[in-house]
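Trainee: Just the structure for this:
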Amino acid sequence: MLPPLRSGAADDHAVGSGMMEIMTVRLIRIMLMATVLATVLVWGSDPGRAHAAEASPAGDALSVGDPAAPGQIELFVDPLCPFSGKMVREQGAEIGRRLEAGKLHIGLRFVDFLDKYSASGNYDSRATYAAYTVADHSRSSEVTWRFIEQIYAADQQPKEQGSTDLSNDQLADLAGRAGAPPSAQDMIRLGLPIPYDGHTVAANNLPLLRQFPEPGVPLVVIDGKAVDGNSDWLDQLPA
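Mentor: Predicted structure coming up:
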């Protein structure tokens, strides 16, 4: 025996229920986006958060350290790059000391050469977004540089063409370990590129890097001249 045909009313009810579920999901997404945007606006407009060495997003670079410091560099790195990691692991402590002492200012520029070689396919972009979020919400050069050291730590930095990399939750945990506020951790966990898009930041930095004869990373720029980030470039600056 053939099953009884469904009535038109039942069909209409099923369609209506399905539409309601879709509208509910969309409404939840819209509300979530609105909450995230409100958080960004609140944190981005607080004039009371002042620090001796304030860190902040400055266009396609992160401003880390005192802008009036006697030592001024631009630093190009890739979050997945093993050579960028080597530099931060070997020189990070001294860089941090000079930042804290007001001796060094870094215009930190991320690129994403190796994004496609990460397990997730977008690790570079997500790590860049996380660094920007930490700087924006903490406004602390100390916290921001600690986070940079965390993502390049030997037991944390993912391998190029590895089977895994850091999830948003893991990046958020590292941000918390560095001292970033809960708001930054929440934003990193959500992973929405608001108001920073790591891929766009990297794309804008790439032409700047390619103007140098050997556009590899890590690259330090001192007075417009490029030097290998794994060289003794710190000796060229006031200690």
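Trainee: Please count neighbours and contacts with C-alpha atoms only from this point.
Mentor: Fine.
Trainee: List the contacts of the residue nearest to residue 168 when sequence neighbours are not counted.
Mentor: Excluding the flanking residues, the one nearest residue 168 by CA to CA, 6 or more residues apart in numbering is residue 189, at 4.9 Å. By CA atoms under 8 Å, 6 or more residues apart in numbering, the contact set of residue 189 is 168-169, 171-172.
Trainee: Format these as TSV; extra columns: distance to residue 162.
Mentor: Output for these, formatted as TSV (distance: CA to CA, whole Å):
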residue	distance to residue 162
168	17
169	19
171	17
172	21
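Trainee: Show me which of those are buried.
Mentor: The neighbour count (16 or more other CA atoms under 10 Å) marks 168, 171-172 as buried among the contacts of residue 189.
Trainee: picking up where we left off before, check the gap between the residue nearest to residue 168 and residue 62 for me.
Mentor: Going from residue 189 to residue 62 by CA to CA, to the nearest Å gives 20 Å.
Trainee: Show the residue spans covered by the helices in the chain.
Mentor: Using DSSP state H, the helices of the chain run over 8-44, 82-100, 123-138, 141-151, 168-178, 182-190, 198-209.
Trainee: And those: which comes nearest residue 235?
Mentor: Using CA to CA as the criterion, the shortest distance between residue 235 and the helices of the chain is 11.1 Å, found for helix 82-100.
Trainee: ok, the nearest residue to residue 107 once chain neighbours are set aside - contacts?
Mentor: With CA to CA, 6+ apart as the criterion, residue 107 has its nearest non-adjacent residue at 4.5 Å, and that residue is residue 74. Under the criterion of CA under 8 Å, 6+ apart, the neighbours of residue 74 are 106-109, 220-222.
Trainee: And this one, please, so the two structures can be compared:
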Amino acid sequence: MGGAERTARKRRQQQQAAGKQAVAKARGGIDSKRIGIIVGVVVLIAAVVVGGLIWTNSSQNATEGQTIPTSQVPASQYPEQRDGLVAVTGNPDAPVTIDVYADFLCPVCGRFQQEFGKQINEKVAQGELLLRTHMVPLLVDASTPAGYSLDAANASLLAADAGKFTAFHDSLFAHQPEEGKRGYSKEQLIQLGRDLGITDQAFAAGINNGKFDQQLTAEMQRISEDSSLHQDFGGRSGFGTPTVTHDGKIVDFAADPQWLDKLTANAGS
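Mentor: This is a model prediction of the structure:
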């Protein structure tokens, strides 16, 4: 083999080796890029999952550590008191009496309070209406942890003993916890009472020891079995909150936004 041939052959070998190196490098670059993308996606997914868990936990426990703001109610010359497991507010000689059954955790009860609460309070303050409020623990298992609706109902009766039921009731509904999530703790309920001016130590003690818990639980069972309080819920009959009654009959407040004005107007005619 001559020198020229050896030189040409060596050049071809060098070109082949360079080509293989280029292919290997190209392949290595693609793999590295793909790996980088995969790692980035995994990191992004992990961040989304962790962020979601943090948001969910924060949302779940939104009421934790909060001070419940107090609500102002119209000044009234009429007393607030507890009659067994019922909070009674207004003029004992008022021409109209209504009974309202509600649960502090019930979102429909919250909407009822937003729509009609101010009007009810005004008619009570004016002596036109006697209000009997039954706070029932219907959704006792619908908070995390369970028990908020029972704790709140118990606390509201103790607030009634202190003459502060309406302000306590309205404050809890104005800042209502979300169903299925954390309610307010006993200490938060106690602090709300303090902020409303309840100084009697019996209030805090009654909340901590669940003074009316057993009675409220038994009353919830009785009410749920009372057919006079049953309504039709899409083909299913039973008790639900809120329920309003007048003279022993259920008031269809959802069908007639003027129901309260009509009740008081008819009483005066």
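Trainee: TM-score for this pair?
Mentor: Once superposed, the chains reach a TM-score of 0.67 (TM-score structural alignment, normalised by the length of structure 1), with 182 aligned residues with a CA RMSD of 2.5 Å.
Trainee: re the thing from before, of all the buried ones among the contacts of residue 189 of structure 1, which comes closest to residue 40 of structure 1?
Mentor: Nearest to residue 40 of structure 1 out of these is residue 172 (CA to CA; 16.3 Å).
Trainee: I'd like to know how far the aligned partner of that closest one in structure 2 sits from residue 205 of structure 2.
Mentor: Alignment note (TM-score structural alignment): residue 172 of structure 1 maps to residue 190 of structure 2. As judged by CA to CA, residue 190 of structure 2 and residue 205 of structure 2 stand 9 Å apart.
Trainee: Just confirm the match of residue 172 of structure 1 contacts residue 204, I think it does.
Mentor: Yes. Between residue 190 of structure 2 and residue 204 there is a contact under CA atoms under 8 Å: 5.6 Å.
Trainee: now the strands for the stretch 1-150 of structure 2?
Mentor: For the stretch 1-150 of structure 2, strands defined by DSSP state E, counting those that start in this stretch occupy the ranges 80-83, 86-90, 96-102, 129-135.
Trainee: quick one: the residue opposite residue 125 of structure 2 in structure 1 once aligned from residue 69 of structure 1, how far?
Mentor: Alignment note: residue 125 of structure 2 maps to residue 100 in structure 1; criterion TM-score structural alignment. From residue 100 of structure 1 across to residue 69 of structure 1, the span is 11 Å (CA to CA).
Trainee: hmm, back to that, between the strands of the stretch 1-150 of structure 2, which one is closest to residue 231 of structure 2.
Mentor: Closest approach to residue 231 of structure 2 among those is made by strand 96-102 (12.9 Å; CA to CA).
Trainee: between that closest one and strand 86-90, how big is the angle?
Mentor: Computed by axes from the mean of the first three to the mean of the last three CA atoms, to 10 degrees, the angle separating strand 96-102 of structure 2 from strand 86-90 equals 140 degrees.
Trainee: quick one: strand 96-102 of structure 2 to structure 1 mean distance?
Mentor: Aligned to structure 1 and superposed, strand 96-102 of structure 2 gives a mean residue distance of 0.8 Å (mean CA distance after the TM-score superposition for structure 1).
Trainee: can you tell me what part of structure 1 that strand aligns to?
Mentor: The aligned range for strand 96-102 of structure 2 is 71-77, by TM-score structural alignment.
Trainee: got it, and stretch 151-160 of structure 2?
Mentor: Aligning stretch 151-160 of structure 2 against structure 1 (TM-score structural alignment) gives residues 126-135.
Trainee: List the superposition-based mean deviation of that stretch with respect to structure 2.
Mentor: Counting by mean CA distance after the TM-score superposition for structure 1, stretch 126-135 of structure 1 comes out at 0.6 Å.
Trainee: what about that stretch, distance to the chain center?
Mentor: The chain centre lies 2 Å from the centre of stretch 126-135 of structure 1; the measure is CA atoms, centre = their mean, to the nearest Å.
Trainee: distance of the residue nearest to residue 107 of structure 2 when sequence neighbours are not counted from residue 156 of structure 2?
Mentor: Leaving aside its chain neighbours, residue 107 of structure 2 sits nearest to residue 179 (7.1 Å; criterion: CA to CA, 6+ apart). For residue 179 of structure 2, the distance to residue 156 of structure 2 (CA to CA) stands at 19 Å.
Trainee: Of those two, give the one with the bigger neighbour count.
Mentor: residue 156 (30 against 18; other CA atoms under 10 Å).
Trainee: Provide a list of residues in contact with residue 143 of structure 2.
Mentor: By CA under 8 Å, 6+ apart, the neighbours of residue 143 of structure 2 are 105, 149, 179-183.
Trainee: coming back round to it: ok, and what's touching the match of stretch 151-160 of structure 2?
Mentor: With contact meaning CA under 8 Å, 6+ apart, stretch 126-135 of structure 1 is reached by 55-57, 62, 79, 110, 141, 143-144, 147-148, 151, 168, 171-172, 175, 180, 184-185, 187-188, 191, 193, 196-198.
Trainee: try stretch 34-43 of structure 2
Mentor: Against stretch 34-43 of structure 2 from outside (CA under 8 Å, 6+ apart): no residues.
Trainee: what's the matching range in structure 1 for it?
Mentor: The aligned range for stretch 34-43 of structure 2 in structure 1 is empty, by TM-score structural alignment.
Trainee: Can you report how many residues lie near the nearest residue to residue 123 of structure 1 once chain neighbours are set aside?
Mentor: Nearest in space to residue 123 of structure 1, with sequence neighbours left out and distances taken as CA to CA, 6+ apart, is residue 115 at 5.8 Å. When counting by other CA under 10 Å, one arrives at 22 neighbours for residue 115 of structure 1.
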